[in-house]
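**Student:** Sequence isn't available, so here's the structure alone:
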C-alpha cells in the first residue's frame, strides 16, 4: 500500500518535545479520562500514525489526541475516511497528490495564523526551552555571586515572563504545565537569592508565589526545591520547628522515593536543621542516611539543572559542616570543611567562600587563632564585602578573634586585612 508520512504530526511532536512512546502515554491518559479505562496505544501506534499507515485514528484515540494537542485531527495531518459530496472521486487523484495538497493547505493555514492580526500564536516547547536556558544562567550566576539583589530581580522578572507567555497564545496542557514550572523555578531562585542575602520578608513573599505556581505545574522536582529552600530559610531565621515542618513537606514528595539523590538532599538538610536545634543523635542519623542515599543514586538519571549544578558530596559535607559547627563539635566540623573544599567544583564560588569562613570559625574555636586567621584571609574580597551571609560570618569571626587573642599581633593582622576589603569595596 502506498503511504505518505504524516509530516505535520512529526513536526508537531518535534516542536513539543514528544517521542512516540511519550505521545502514546499522554494519549492513553486522555483516553482514560474520556472513557474510564486506560488506552492501549504504544510507541508503534504513534509510529504508524507518523508513517501514514493509519490515516484516521479510531474515535477515542482521535478525540484523546485532540485533547492532548489542542488541535483537530485534520490540522495534525490526518485524513478523514469519509468526505463531503464535493470531494472528487478518490480514484481520480493520486494518493500522494492528495496528501501533499492537504499538508500544503495546513501549512498555509498555520502561516496565516501566525500573521499579525490573525489568531494568537502557538506557544510550544521551544519557548519553554528558551526559558530553561535563561534559568541555567540564573543558577550559574547564583553559584558565582549568591545573595545579590540583582539576581533576585532578574529571576523574578523571568518568572513574570514565563507567566506572560501563558496569555500570549495557544498552548497544549503539557506546554502550559512546563511554563508554570519555569515560572516557579525562577521564583524559587528569587526566593533563594533573598534568603542568601538575609532578606527574609522578601524571601517569604517569593516563596508563597513559587508554591502556588509549583502546584499549578504539578512538577515534583520544583515543589521539592521550594519547600527545601523554605526549610533552609527557617533554619537561618532560628525557627527549627518551622524548618523541620517545611523540609518534611519536601521529603514526603514521591520524588524522594523515586530518586535517592532527592532523598539524600532532603536528609542532609534535615541533618543541618537538627544540628541547629542541638539534636546530636538525630543529626548523626540524618547524615548517615543522607550518605547512604547518595551512594544509591544513579548518576545517569535525568535531573533538573539546579540539582545537577550543586548537590554532590561537597554539598553534603558543607551541610554536615554547618550542623556540627552549630553543635559545637568543631573537630568534626573541620573534617567536613576540608572534605568539602577538596571536592567543590570550580563554579561554586559562593559555596567556597562560605565553607572557608566556617572552617576559620572551627579552627578558632579549637584554639588555633593563627591558622584560623590565615584561613579567613583566603576569602575573596568580593565575597567578603558583597555577600551578606559571608560578611556577617566574617564580622563574627573578627569579634571572636579579638575576644580570644586581645591585643595580639594576629588581631592587628586581621584588622589590617579587613581594611583592604573596605578599600576594595
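**Tutor:** Here it is on my side, so go on. Quantities reported herein were computed from a predicted structural model and do not represent experimental measurements.
**Student:** going forward, measure contacts and count neighbours with C-alpha atoms only.
**Tutor:** Noted.
**Student:** Follow the chain on from the helix or strand encompassing residue 350 and name the next helix or strand.
**Tutor:** If you go by DSSP states H and E, residue 350 is part of helix 349-365. Downstream of helix 349-365, the next assigned helix or strand under DSSP H and E is helix 369-376.
**Student:** Return the distance of the helix or strand that that next one is followed by from the chain's centre.
**Tutor:** Sequence order places helix 381-386 as the next helix or strand after helix 369-376, per DSSP H and E. Mean-position distance between helix 381-386 and its chain equals 27 Å (CA atoms, centre = their mean, to the nearest Å).
**Student:** Could you list every helix and strand in contact with the next helix or strand after helix 381-386?
**Tutor:** Tracing the chain C-terminally past helix 381-386 and defining elements by DSSP H and E, one meets helix 388-404 next. Helices and strands touching helix 388-404, by 3 or more CA pairs under 8 Å, 6 or more residues apart in numbering; DSSP states H and E, are helix 349-365, helix 369-376, helix 381-386, helix 409-424.
**Student:** which of those helices is buried the deepest?
**Tutor:** Mean neighbours per residue, mean count of other CA atoms under 10 Å, is largest over these for helix 349-365, with a mean of 24.
**Student:** And stretch 196-210, what's buried?
**Tutor:** Buried residues in stretch 196-210, defined by neighbour count with 16 or more other CA atoms under 10 Å: 196, 197, 198, 199, 200, 203, 204, 206, 207, 209, 210.
**Student:** how much space is there between residue 247 and residue 296?
**Tutor:** 21 Å (CA to CA, to the nearest Å).
**Student:** Compare these two (neighbour count), which wins?
**Tutor:** residue 247 (25 against 13; other CA atoms under 10 Å).
**Student:** Would you check that the more buried one makes contact with residue 228?
**Tutor:** Yes - the pair residue 247 / residue 228 is scored as a contact, 5.1 Å apart, by CA atoms under 8 Å.
**Student:** ok, second structure coming up, stack it against the first:
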C-alpha cells in the first residue's frame, strides 16, 4: 500500500531548517532533559515520519515534538492509530482549549494511571527543577515581548509536558503536587499572554484549566496568581464586578496574610479595577494601603519567580497610572507614569512601552499636544507594531490627537511616524 508523505511535518522541518539528522539530535537531547536518558532516534526515524511510512510516532517522541514545535501531533500531520482514543489525542494537543470538567478528568486520569514504564524510572524534584528553568524562560520572554502568540503556545505545550511527566515514572505525592503546580504555572502564563494579546476567549479557557491544576497542587502562590490574573482579565473585558470578585478570591487566600507582598499586589490590582469603575474617591487610600503592605514585606522571604520578576514599586505606580487614567485624573496619572518609568528595571521592556503609551494619553488629555506626541514617539517600534495592547493604545492616541488638533504640526509628525512604523514593521 502506497504511503502518503507527511507534508505538514516536512513543511515544519523546512521552516525550522531541520535536517533529518539535526532534528534527531535535538529530539535525543530533549528526551534526555525530560527523562534523564538520552534518546536513540536517528535520521532514519525522522525520514520514516516525513515519508509517511510511520504515521504515529511513539508517545515520548510525540510529547517532545509538541514541546519543540508548539503544535499538536495531529497539527504536525501525524495520524493516530485506530485504537488511540480521541481523549488520548486531545490530551496531547498543546493548543486544545479544554473545559474545566474535561481538564479535571484529564489531570485526574494522568495522576491515577499506572503505565508499564512507571517502574523503570523515578520522577524526582530534579525533573521539577528542569521545568522551573523553562518557566523562568517563559517569564523572561513575557517581560520582553508580552502578548505574543508564540509565548502562549510554548507555555501551553510546557504545561502538557509537566502533565505527561506524571505518567513517565513513579513519584512521591510531594513531587506530583509540584508537577501539578508547575503545569498550573505554565497555564497561568499562557493565560496572561492571551490577556496581554487581547485574545480573551483563549484566556478564559486557559484560566479554567489553570484553576483545576492549581487546586490539585495545593499551591497557594499559584492560586493567587491565577485568580489575580482573572481579575485583570475581567477588567480588560469591561466587567468590573466580576473583576472585583475574582480579585477578592486572590486576596482572601491565606498567603496574603503570611506574606504582605502578595497582599500588596492584591490591593494594587483592586485599585486598578476601581479606577476602571470610575471610583476616583477610593484610589488614594487603595494606593496607600498597597504601598504600606509592600513596605512591611520581608525583602529576603522566598517567593516564586513570577512575583520576583515584576512586583515592585515601579509596577505599583504602573497600576496606579492605569487606575487614575481610567478614572479621568490625568494629572495624577502623569505623576505615577513618571515615577514608574524612573524605577522600572531594565528587563521590563513590555511594561516600559505600556507605561509610555499611557503617559502620552495622560499628557494629551491635559492639552499638552507637543509633549504627548514626543512621548508617544519614544515607544519602541517592535512594541508599537507587535504588542496588541500597545498598538491599540497608540491607535487610540493617534485618533485622539487628530480629533484634538487635526491641522497641527504634531499631528502631521505623528501621522508620518505611525505610517513609517506600518511601512516597516
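**Tutor:** It's in. Because the structure is a prediction, the values reported are computed rather than measured.
**Student:** re the thing from before, got any residues that touch both of residue 247 and residue 228 of structure 1?
**Tutor:** 266, 269 (CA atoms under 8 Å, 6 or more residues apart in numbering).
**Student:** Give the burial count for the closest residue to residue 310 of structure 2 other than its chain neighbours, as a bare number.
**Tutor:** What sits nearest to residue 310 of structure 2 in space, not counting adjacent residues and going by CA to CA, 6 or more residues apart in numbering, is residue 348, at 7.6 Å. By other CA under 10 Å, 19 other residues sit near residue 348 of structure 2.
**Student:** Return the residue of structure 2 aligned against residue 170 of structure 1.
**Tutor:** The equivalent of residue 170 of structure 1 in structure 2 is residue 170 (alignment by TM-score structural alignment).
**Student:** So which residues make contact with stretch 370-381 of structure 2?
**Tutor:** By CA under 8 Å, 6+ apart, stretch 370-381 of structure 2 touches 353, 356-357, 359-364, 394, 410-411, 414, 417, 421, 425.
**Student:** Could you single out the nearest of the residues you listed to residue 328 of structure 2?
**Tutor:** Within those, proximity to residue 328 of structure 2 (CA to CA) peaks at residue 362, which comes in at 8.7 Å.
**Student:** Just want to check the distance between the closest one and residue 315 of structure 2.
**Tutor:** 18 Å.
**Student:** repeat for residue 299 of structure 2
**Tutor:** Residue 299 of structure 2 is 16 Å from residue 315 of structure 2, by CA to CA.
**Student:** Likewise for residue 419 of structure 2?
**Tutor:** 31 Å.
**Student:** Among the buried residues of stretch 196-210 of structure 1, which ones are in helices?
**Tutor:** Counted as lying in helices by DSSP state H, out of these, are 196, 200, 203, 204, 206, 207, 209, 210.
**Student:** Could you report the neighbour count for residue 300 of structure 2?
**Tutor:** Count around residue 300 of structure 2 with other CA under 10 Å applied: 6.
**Student:** Using the three-state scheme, assign it.
**Tutor:** coil (DSSP: H, G, I helix; E, B strand; the rest coil).
**Student:** show me what contacts it?
**Tutor:** So residue 300 of structure 2 contacts nothing (CA under 8 Å, 6+ apart).
**Student:** ok, residue 142 of structure 2 touching residue 152?
**Tutor:** No - with contact defined as CA under 8 Å, residue 142 of structure 2 does not count as touching residue 152 (9.3 Å).
**Student:** Tell me which of these two has more neighbours.
**Tutor:** Per other CA under 10 Å, whichever of residue 142 of structure 2 and residue 152 has more neighbours is residue 152, with 29 against 22.
**Student:** Tell me which residue of structure 1 lines up with the more buried one.
**Tutor:** Per TM-score structural alignment, residue 152 of structure 2 is aligned with residue 152.
**Student:** Nearest residue to its match in space, please, no chain neighbours.
**Tutor:** Per CA to CA, 6+ apart, closest to residue 152 of structure 1 is residue 190, 4.1 Å.
**Student:** host element of the match of residue 152 of structure 2?
**Tutor:** helix 149-166.
**Student:** Quick check: the residue nearest to residue 310 of structure 2 touching residue 143?
**Tutor:** Yes - Residue 348 of structure 2 lies in contact with residue 143 (CA under 8 Å); the separation is 5.3 Å.
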